[in-house]
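A.B. asks: Just to be clear, the model below is a prediction. Sequence and coordinates:
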Amino acid sequence: MSGMSRRGVLAVGGSVGIGALLAACGGSSDKGSQDAKDSGAGTGAKADAGAKTPAGPWSFTDDRKTAVKLDKTPTKLVAYVGVAAALHDYGVECVGVFGPTTVKDGGADAQAGDLDVSKVTVIGNTYGEFNIEKYAALSPQLLISHMYEAPTLWYVPDESAKKILALAPSVGINLKSVPITTPLQRYAELAASLGADMNSTTNAAAKARFEKASADLRAAAKASGGLKVMAASGSADSFYVSTPPSASDLSYYKSLGVDLIVPDKVEGGFFETLSWENADKYQPDIIMLDNRTATLQPKDLAAKPTWAQLAAVKAGQVIGWPSEPIFSYDKCAAQIEALTKAITGAKKVS
């Protein structure tokens, strides 16, 4: 792992999803992906959410304040996999994706959401992978990705970014230090510009589901009696505790009244790194554990004494955390509902 950039460390463990380094060290876990699907699955896009590409000129101003203007609405879209999954929920399809898309058996990674991964061209599946030849062969009309450290596009390799960005216009949406509602709105606006009917039965129902889920979480947090929640991620050597202000989902939960632990020694604005000997520094009532493919899951952590001795672990109050959200109303509602259920069913143990 020597020589890896800070951005690379964040990528393999997840920026807002706080940093397990397992993937950088060559490991992977299909189980983590399945857990993420089980805990965060939404209803997905229905037929009435299908997009109809608008005629005429197209423009969109992204979060770099860059105005992209084209003679016609782009249809050959290539996006970071989580972006493609969100657009899919709204009825907009991408021809290519990059980022964690498939697992070892060829199935879909949890970060692919409801995408049919057999129907998209995978430009790169891990951090640092981006096949420029494959990308160029798609004749891309628009590249779309998140931004955690603007103006850098998530999972677009620094060393080849100039070549990649010369092939098509790009759109970047900021995720750092904003509540989840901000990127949700921005991706909904982008989807609408690309032809999504945000007033369709499916899309309207998804937004209503999100709003109800938010209200239910606020009520559950208020009635919880001060339950403390900690968002964390595990790797072979370290335990990472996320700081809510930098994570769009966590900052939103905190605004709804969830008592999220804020670590006191945050590195780089994202998380505190603890050795496993000190993993009991914080004592939450509920642990939200990063459940993406690259991170260690409860069964993997069972042999670590400090993990096993955490009161929340002893009480069975550990839930999967899709720490890199898919920014569609459907998928974010599912995350909120899972947290509400955990808070409602938990007891005070700290």
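C.D. replies: Good, I have the coordinates.

A.B. asks: From now on I want contacts and neighbour counts done on CA atoms only, so please keep to that.
C.D. replies: OK.

A.B. asks: which residue packs closest to His187, ignoring adjacent ones?
C.D. replies: His isn't right for residue 187; it's Tyr. Distances taken as Cα to Cα, 6 or more residues apart in numbering place Phe327 nearest to Tyr187, at 7.0 Å, with adjacent residues excluded.

A.B. asks: for the residue lying closest to Ala196 once chain neighbours are set aside, what are its contacts?
C.D. replies: Excluding its sequence neighbours, the residue lying closest to Ala196 (Cα to Cα, 6+ apart) is Ala51, at 4.3 Å. By Cα atoms under 8 Å, 6 or more residues apart in numbering, the contact set of Ala51 is Tyr90, Gly91, Val92, Leu194, Gly195, Ala196, Asp197.

A.B. asks: and the residue nearest to Tyr187, how many neighbours?
C.D. replies: 26 (other Cα atoms under 10 Å).

A.B. asks: With Met4 instead?
C.D. replies: Met4 has 9 nearby residues by other Cα under 10 Å.

A.B. asks: Wait, a helix at it?
C.D. replies: No: secondary structure of Met4 (DSSP: H, G, I helix; E, B strand; the rest coil): coil, not part of a helix.

A.B. asks: Ala11 versus that one, what's the distance?
C.D. replies: 11 Å (Cα to Cα, to the nearest Å).

A.B. asks: Show me what counts as buried in whichever strand or helix holds Tyr253.
C.D. replies: According to DSSP states H and E, Tyr253 maps onto helix 248-255. Residues of helix 248-255 classed as buried: Ser248, Asp249, Leu250, Ser251, Tyr252, Tyr253, Lys254 (neighbour count, 16 or more other Cα atoms under 10 Å).

A.B. asks: nearest to Leu310, of those residues?
C.D. replies: Leu250 (21.2 Å; Cα to Cα).

A.B. asks: what's that closest one in contact with, if anything?
C.D. replies: By Cα under 8 Å, 6+ apart, the contact list for Leu250 reads Pro179, Pro244, Leu260.

A.B. asks: May I ask which of these has the most neighbours?
C.D. replies: Pro244 (25 neighbours).

A.B. asks: Just after the helix or strand containing Ile173, pick out the following helix or strand.
C.D. replies: Element membership for Ile173 (DSSP H and E) is strand 170-174. Later in the chain than strand 170-174, the nearest helix or strand by DSSP H and E is helix 181-193.

A.B. asks: which parts of that following helix are buried?
C.D. replies: Quick answer for helix 181-193 (16+ other Cα under 10 Å): Thr181, Thr182, Pro183, Leu184, Arg186, Tyr187, Ala188, Leu190, Ala191, Ala192, Ser193.

A.B. asks: Kindly report the same for stretch 140-159.
C.D. replies: 140-148, 152-157.

A.B. asks: Residues touching it, excluding its own?
C.D. replies: By Cα under 8 Å, 6+ apart, stretch 140-159 touches 11, 15, 64, 74-80, 83, 98-99, 127-130, 167-176.

A.B. asks: let's bring in a second model and compare:
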Amino acid sequence: MSAKSSSPRLSRPTRRGLLAVGGALGIGAALAACGGEKASGSKSDTGSGAGEKSGPWSFTDDRGTKAETKAVPKNIVAFTGMAAALHDYGVEVKGVFGPTKGKDGKADVQAGDLDISKVEIIGNTFGEFDVEKYAKLMPELLISDMWEKDKLWYVPEGSAKKIYSLAPQVALWASSTNMEKALARRAGLAASLGADLKAPKTVDAKSRFEKASARLRAAAKAHPDITVMIGSASADLFYVSLAKMSADTLYFQELGVKFVEPKVDKAGFFEGLSWENVGKYKADVIMMDNRSAVLQPKDIAGKPTWAGLPAVKAGQVIPRVTEPIYSYAKCAPILEDLAKAIETAKKVS
């Protein structure tokens, strides 16, 4: 899943490239299942408060790889979305890589509540990873999502060996699992790094997530005729994603949401449609990729085939958080928004 720049490129796209630039729709490789649901049993894996951690630290990631340090890591560098999730649990990082700062200088949607002025940005687009900056941070731990087995998201393959030699790594699935499990794994990682999962803020966020899941399940059950399409737009193509290939939409599907099922490409992730054929699939609600690297609904409003879609004419288009920040606080609103869309949607397909 890779890209050469922050804007979609459609000539000879690689599998990783399409995932990165907007053909992705939040999809990953359906390869190995999650490595265990718990971190290894060191003193630092107990989940107590940050001030109580001492002694050796270890965590077994979803590759089955055990990261170990002599003490709980403090100099942490993480993929932006992962850093944002850890921030929600009270764990801060020193550096980030991935979409962090927009051209306007403001935080990218994937940065969540991170104060981007307080972290070193190692790279801001796919393929960017300043190894020298990374080394100067004296990293003790590198953390990222994993969309394809054994590949850390946004870590360039060409320099991965050198990057990995500088610090242990933790990779957690963003595909080949569902949202509920992805959340549990990241919460477990945060706990191992000093987060208090019993803090009122975290407990409340998890409760909200559970209520939102129940609401979405109820909405899907009450409106079984409502069909949802997962879309992403580039200048030349409209991509329709297969729900089961991403942790978030797989979970929505498990809760009962009825998704359009495209005839996927060889990689099994999505189908690319020309704008002339954008009406191939019937849908009542369209979820559109919200990442900064892809076109947004306002950018394609002038395309007649898009404007003519029944869901578009009915105003039943909602943002799709394609790469969720996997904290309970960030995921609960995603479920609430989809539930509301299904509850209020008119059957137009």
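C.D. replies: Sure thing, it's come through. This structure is a prediction, so every number in the text was calculated from the model and none was measured.

A.B. asks: How alike are these chains, TM-score-wise?
C.D. replies: TM-score of the superposed chains, computed with TM-score structural alignment, normalised by the length of the second structure, equals 0.89; 321 aligned residues with a Cα RMSD of 1.6 Å.

A.B. asks: picking up where we left off before, gap between the residue nearest to Ala196 of the first structure and Asp197 of the first structure?
C.D. replies: For Ala51 of the first structure relative to Asp197 of the first structure (Cα to Cα), the value is 6 Å.

A.B. asks: Identify the contacts common to these two.
C.D. replies: With Cα under 8 Å, 6+ apart, Ala51 of the first structure and Asp197 have common neighbours Tyr90, Gly91.

A.B. asks: ok so, going back, could you single out the nearest of the contacts of Leu250 of the first structure to Trp58 of the first structure?
C.D. replies: Pro179 (27.7 Å).

A.B. asks: For the nearest residue to that closest one once chain neighbours are set aside, list the residues it contacts.
C.D. replies: Once flanking residues are discounted, Pro179 of the first structure sits nearest to Ser248: 4.4 Å by Cα to Cα, 6+ apart. Ser248 of the first structure makes contact with Val16, Leu175, Lys176, Ser177, Val178, Pro179, Ile180 under the criterion Cα under 8 Å, 6+ apart.

A.B. asks: the strands in the stretch 101-250 of the first structure, which residues?
C.D. replies: Here the stretch 101-250 of the first structure has its strands, by DSSP state E, counting those that start in this stretch, at 121-124, 142-147, 170-174, 228-234, 238-242.

A.B. asks: Serialize those strands to JSON lines and add fields for distance to Gln283 of the first structure.
C.D. replies: Shown next, in JSON lines, are the strands of the stretch 101-250 of the first structure (distance: least, Cα to Cα, whole Å):
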{"stretch": "strand 121-124", "distance to Gln283 of the first structure": "39"}
{"stretch": "strand 142-147", "distance to Gln283 of the first structure": "32"}
{"stretch": "strand 170-174", "distance to Gln283 of the first structure": "32"}
{"stretch": "strand 228-234", "distance to Gln283 of the first structure": "8"}
{"stretch": "strand 238-242", "distance to Gln283 of the first structure": "11"}
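
A.B. asks: of the ones you listed, which approaches Trp321 of the first structure most closely?
C.D. replies: Judging the strands of the stretch 101-250 of the first structure by Cα to Cα, what sits closest to Trp321 of the first structure is strand 228-234, at 7.7 Å.

A.B. asks: tilt between the closest one and helix 248-255?
C.D. replies: Per axes from the mean of the first three to the mean of the last three Cα atoms, to 10 degrees, the angle that strand 228-234 of the first structure makes with helix 248-255 is 170 degrees.

A.B. asks: ok so, going back, just tell me what the residue nearest to Pro179 of the first structure corresponds to in the second structure.
C.D. replies: Aligned by TM-score structural alignment, Ser248 of the first structure pairs with Ala247 of the second structure.

A.B. asks: Thr322 of the second structure and Gly26 touch, don't they?
C.D. replies: Yes: assessed by Cα atoms under 8 Å, Thr322 of the second structure is found in contact with Gly26 at 4.5 Å.

A.B. asks: When the two are compared, which one has more neighbours?
C.D. replies: Neighbour tally, Thr322 of the second structure and Gly26, criterion other Cα under 10 Å: the higher count belongs to Gly26, 29 against 23.

A.B. asks: aligned partner of the more buried one in the first structure?
C.D. replies: Aligned partner of Gly26 of the second structure by TM-score structural alignment: Gly17.

A.B. asks: Would you confirm that that match contacts Thr243?
C.D. replies: No: the criterion here is Cα under 8 Å, and Gly17 of the first structure misses it with Thr243 at 9.9 Å.

A.B. asks: Among the contacts of stretch 140-159 of the first structure, name the buried ones.
C.D. replies: 11, 15, 74-75, 77-80, 83, 98-99, 127-128, 130, 167-176.

A.B. asks: Let me know the outermost residue of the second structure.
C.D. replies: Gly55 (31.9 Å; Cα atoms, centre = their mean).

A.B. asks: So that residue is in contact with Ala71, correct?
C.D. replies: Yes: look at Gly55 of the second structure against Ala71 with Cα under 8 Å: they come within range, at 5.2 Å.

A.B. asks: for the second structure, what spans make up the helices?
C.D. replies: 15-21, 80-88, 131-136, 160-164, 179-192, 200-222, 247-254, 304-307, 310-313, 328-344 (DSSP state H).

A.B. asks: now the angle from the second one to helix 179-192?
C.D. replies: In this case it means helix 80-88 of the second structure. Going by the same axes, to 10 degrees, helix 80-88 of the second structure makes 60 degrees with helix 179-192.

A.B. asks: Please report how far Phe97 of the second structure lies from Ile116 of the second structure.
C.D. replies: Distance from Phe97 of the second structure to Ile116 of the second structure, by Cα to Cα: 11 Å.

A.B. asks: that older thread, once aligned to the second structure, how far is the helix holding Tyr253 of the first structure on average?
C.D. replies: Here the mean offset of helix 248-255 of the first structure against the second structure after fitting is 0.6 Å, by mean Cα distance after the TM-score superposition for the first structure.

A.B. asks: And that helix, how far out from the chain middle?
C.D. replies: Distance of helix 248-255 of the first structure from its chain centroid, counting by Cα atoms, centre = their mean, to the nearest Å, is 13 Å.

A.B. asks: Same question for stretch 103-115 of the second structure.
C.D. replies: Distance, centroid of stretch 103-115 of the second structure to centroid of chain: 15 Å (Cα atoms, centre = their mean).

A.B. asks: in it, what counts as buried?
C.D. replies: By 16+ other Cα under 10 Å, the buried positions in stretch 103-115 of the second structure come out as Ala107, Asp108, Val109, Gln110, Ala111, Gly112, Leu114.

A.B. asks: my read: the fifth one touches Ala78, true?
C.D. replies: No: taking Cα under 8 Å as the contact criterion, Ala111 of the second structure and Ala78 are not neighbours in contact, 11.3 Å apart.
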